[in-house]
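Asker: What follows is a protein structure lacking sequence information:
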């Protein structure tokens, strides 16, 4: 009778493969339990590695998170890579805001990161929030400058819209909000349509302001008085 052959060792994994296993294990644990309730043992067990293998790379779970979140949060930076030259247009702003809904719907880790930031203040969450601000603020200021001669406060309005999207996504598993269920395609589409309409209103206001300024200049050239210009443009009661 042929003797049973000894079980072979698991093929040795490369450094890159081990790193990938750790990251995949972390994703699975975080989606299942959230950042706050994920423990190092769970990641190590799921990745099928010895503790020493993890500690050879990271001194603690917190230091691992510092690196991990950098690759999971920058939807905005990735989106900008798809845009050759920012156009500062209604189409571009709509695409940015609508894409955030799609990203949060597909990327549960980013959503859990936002949940963790709201629930827990620690060096990692503070750093993550600060880096997100660092990446998004420059373009937000470009849009603020685009609307500088209007009554539209783009920084405040963009904060309200993005913050609203964050909250709706975090809230969606609890109940519908204002009768809109973001767990459904119909609900997500309603919010996207509202964003398109809102951005359209803002740009229409800007365009109307510019149109009035051009008309004012032409009336000046024709010798109309300021009072007549104001009357014609209906800028005063």
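Answerer: Thanks, I have it. No experiment lies behind these values; they were computed from the predicted model shown. Numbering: from 1, shown residues only.
Asker: For the rest of this, base every contact and every neighbour count on C-alpha atoms.
Answerer: Will do.
Asker: For the longest helix along the chain, name the packing helices and strands.
Answerer: When every helix of the chain is counted residue by residue (DSSP state H), the longest turns out to be helix 185-221. The contact analysis (3 or more Cα pairs under 8 Å, 6 or more residues apart in numbering; DSSP states H and E) places helix 185-221 against helix 90-106, helix 226-233.
Asker: take the one below as the second:
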């Protein structure tokens, strides 16, 4: 019995010795990734460098290379794990893809409304879109490619609905989404109006949302933009 108790104590000590460094490493990696998010949210991609991230995390800059190998790999890890969408929007997209049916006007509006909310209220998403159009980067390109892949699948589910018509749904939505992104960035960066509309106000947001809904309804009624 004494021998069995002794073996159990030894195993417990070994487990503690092993768990300690592992937990410490995971904690440090998490702290580094959180620091990337904080700086990116506050300053965008221009605020991201090894020195700034290490300072935010309160660690030696060499730790970043120790845990991630390189600065680029750190960014790939962060943005590869980052989810810019809220749970409701993710559930919406997952359901639309899993149902594998043509999208109706309400589905399209829900997708655009989710994009509109993200560009207005998600600081990191605003920064990501700004980075995407400001500088060529393999890191941010991957996010764009993933977004395009999802969009392509959704369009394929709906393309038969507009066959033999003069309506180009992808092109029409591209104009609307680009407009949403620009309006959002313009409002949040400059804080000014666009075409007399201030989307930082409830009234301004409602006007844009109503216009989006009307355009989509007209497309489904067979009217081109």
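Answerer: Yep, it's here. Being a predicted model, the structure only gives us computed values, none of them experimental.
Asker: Report the TM-score for the pair.
Answerer: Once superposed, chain against chain, the TM-score is 0.76 (TM-score structural alignment, normalised by the length of the second structure); 196 aligned residues with a Cα RMSD of 2.4 Å.
Asker: quick revisit: and the longest helix of the first structure with helix 90-106, angle?
Answerer: 160 degrees (axes from the mean of the first three to the mean of the last three Cα atoms, to 10 degrees).
Asker: re earlier: now the helices and strands packed on helix 185-221 of the first structure as a markdown table including mean neighbour count and distance to residue 174 of the first structure?
Answerer: Shown next, in a markdown table, are those (neighbours: other Cα atoms under 10 Å; distance: least, Cα to Cα, whole Å):
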| stretch | mean neighbour count | distance to residue 174 of the first structure |
| --- | --- | --- |
| helix 90-106 | 16 | 15 |
| helix 226-233 | 13 | 50 |
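Asker: which SS state does the spatially most central residue of the second structure fall under?
Answerer: The residue lying closest to the centre of the second structure (Cα atoms, centre = their mean) is residue 84, at 2.6 Å. Following DSSP: H, G, I helix; E, B strand; the rest coil, we place residue 84 of the second structure in the coil state.
Asker: residue in the second structure matching residue 31 of the first structure?
Answerer: The alignment partner of residue 31 of the first structure in the second structure, by TM-score structural alignment, is residue 41.
Asker: again, but for residue 119 of the first structure
Answerer: Aligned counterpart of residue 119 of the first structure in the second structure: residue 134 (TM-score structural alignment).
Asker: Quickly note the distance from its match to residue 29 of the second structure.
Answerer: Counting by Cα to Cα, to the nearest Å, the gap from residue 134 of the second structure to residue 29 of the second structure is 28 Å.
Asker: quick one: which of the helices and strands packed on helix 185-221 of the first structure is nearest residue 114 of the first structure?
Answerer: Each of these has some distance to residue 114 of the first structure by Cα to Cα; the shortest is helix 90-106, at 9.8 Å.
Asker: Now that closest one on the second structure. Mean distance?
Answerer: Helix 90-106 of the first structure differs from its equivalent in the second structure by a mean of 1.0 Å after superposition (mean Cα distance after the TM-score superposition for the first structure).
Asker: Show me what that helix is packed up against.
Answerer: Checking 3+ Cα pairs under 8 Å, 6+ apart, helix 90-106 of the first structure ends up next to helix 75-82, helix 154-171, helix 185-221.
Asker: re the thing from before, next up, the contacts around the match of residue 31 of the first structure.
Answerer: Neighbour list for residue 41 of the second structure: 123-124, 127 [criterion: Cα atoms under 8 Å, 6 or more residues apart in numbering].
Asker: can I assume residue 111 of the first structure is in contact with residue 172?
Answerer: No: if you go by Cα atoms under 8 Å, residue 111 of the first structure and residue 172 don't touch, sitting 11.3 Å apart.
Asker: So for these two, which residue has more residues nearby?
Answerer: Neighbours per residue, other Cα atoms under 10 Å: of residue 111 of the first structure and residue 172, the larger number sits with residue 111, 21 against 15.
Asker: any idea how far that one is from residue 156 of the first structure?
Answerer: As judged by Cα to Cα, residue 111 of the first structure and residue 156 of the first structure stand 22 Å apart.
Asker: cool, and residue 73 of the first structure?
Answerer: In this view, residue 73 of the first structure and residue 156 of the first structure are 22 Å apart by Cα to Cα.
Asker: And those two? Which one has more around it.
Answerer: A direct count of neighbours by other Cα under 10 Å for residue 73 of the first structure and residue 156 places residue 73 higher, at 22 against 11.
Asker: what's the closest non-adjacent residue to that one?
Answerer: Spatial nearest neighbour of residue 73 of the first structure, excluding adjacent residues (Cα to Cα, 6 or more residues apart in numbering): residue 110 at 5.5 Å.
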